[in-house]
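*Asks:* My questions are about this predicted structure, shown below with the sequence.
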Amino acid sequence: MTLHVTEVSTCSVDNCAFNHEHECNAYAITVAGTADHASCGTFIDTSALGGLPKVLAHVGACQRGECLHNDHLMCNAHDVRVGPGADAADCLSYEHR
């Protein structure tokens, strides 16, 4: 089981409520998606600002059981990057086993 909480190191999804100058200010994100694809389940497409002013997000849960970094539904990657991909906000650190 992972012993650390993975940081969201960058977010390049400009239209997300939690993106503040390419840093995610949600308390935590959920990595969601479909088979062979991982997306940010916390993404909210709005111009309203959300989140906390000084807290940078971590990965709270990962629903992608087939990801190389998934350990008991927690992310054990050093950090994750969120950005546009197949969806508007994808986990760019996702690696299929």
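*Replies:* Everything's here; your move.
*Asks:* Going by C-alpha atoms from here, please, whenever you check contacts or count neighbours.
*Replies:* OK.
*Asks:* Touching, residue 11 and residue 24? I think so.
*Replies:* Yes - using CA atoms under 8 Å, residue 11 is in contact with residue 24, at 6.0 Å.
*Asks:* ok, the two, which is more surrounded?
*Replies:* residue 24 (32 against 25; other CA atoms under 10 Å).
*Asks:* Pasting the second one now:
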Amino acid sequence: MAAVAPISTCTTTSCAFNNGGCTAFAITVDGAAVCSTFITLDARGGLPVAEGHVGACQRLECAHNIDLMCTADGVSIGGDTAACLSYEAN
């Protein structure tokens, strides 16, 4: 079984799952190479610790995508749109 990629950093502070890092159990990186789990609310949610992972990746031409799973050692998310900064085209 393949390991899931951890979210090393997330600087999208407007996301309700960012509380000193990503507190979502797992995120999905969509076809636009952004975190589709990103949500803006007036509350913080997720796990009590920042240990998020990439559960699925829809960016087929990314060098880290194997069988819709991210194989990067770590993923960085950032910017106002929660872009996957670790995306690398094949």
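*Replies:* Yep, that arrived. Everything numeric here is computed off the predicted structure, so don't read it as measured data.
*Asks:* list the contacts for the closest residue to residue 71 of the second structure other than its chain neighbours?
*Replies:* Closest residue to residue 71 of the second structure apart from its sequence neighbours, by CA to CA, 6 or more residues apart in numbering: residue 64 at 5.0 Å. Contacts for residue 64 of the second structure (CA atoms under 8 Å, 6 or more residues apart in numbering) come out as 70, 71, 72, 87, 88.
*Asks:* Just give me the match in the first structure for residue 64 of the second structure.
*Replies:* In the first structure, the residue paired with residue 64 of the second structure is residue 69, using TM-score structural alignment.
*Asks:* Kindly report the same for residue 45 of the second structure.
*Replies:* Counting by TM-score structural alignment, residue 45 of the second structure lines up with residue 50 in the first structure.
*Asks:* Would you map the strands across the second structure?
*Replies:* Applying DSSP state E to the second structure gives strands spanning 7-10, 26-29, 53-57, 65-66, 69-70, 75-78, 83-84.
*Asks:* can you give me the offset of the fifth one from its chain's centre?
*Replies:* Yep, that's strand 69-70 of the second structure we're talking about. 11 Å (CA atoms, centre = their mean, to the nearest Å).
*Asks:* Check the second one too.
*Replies:* Mean C-alpha position of strand 26-29 of the second structure versus that of the full chain (CA atoms, centre = their mean) differs by 5 Å.
*Asks:* Onto which residues of the first structure does it map?
*Replies:* Residue span in the first structure matched to strand 26-29 of the second structure, by TM-score structural alignment: 28-31.
*Asks:* returning to that earlier point: pick the most deeply packed of the strands of the second structure.
*Replies:* Sort the strands of the second structure by mean neighbour count, taking mean count of other CA atoms under 10 Å, and strand 69-70 sits at the top with a mean of 24.
*Asks:* Just give me the mean distance for that one relative to the first structure.
*Replies:* In the superposition with the first structure, the average deviation recorded for strand 69-70 of the second structure is 0.2 Å (mean CA distance after the TM-score superposition for the first structure).
*Asks:* Would you mind pulling the contact partners of that strand?
*Replies:* 4, 5, 54, 55, 56, 57, 64.
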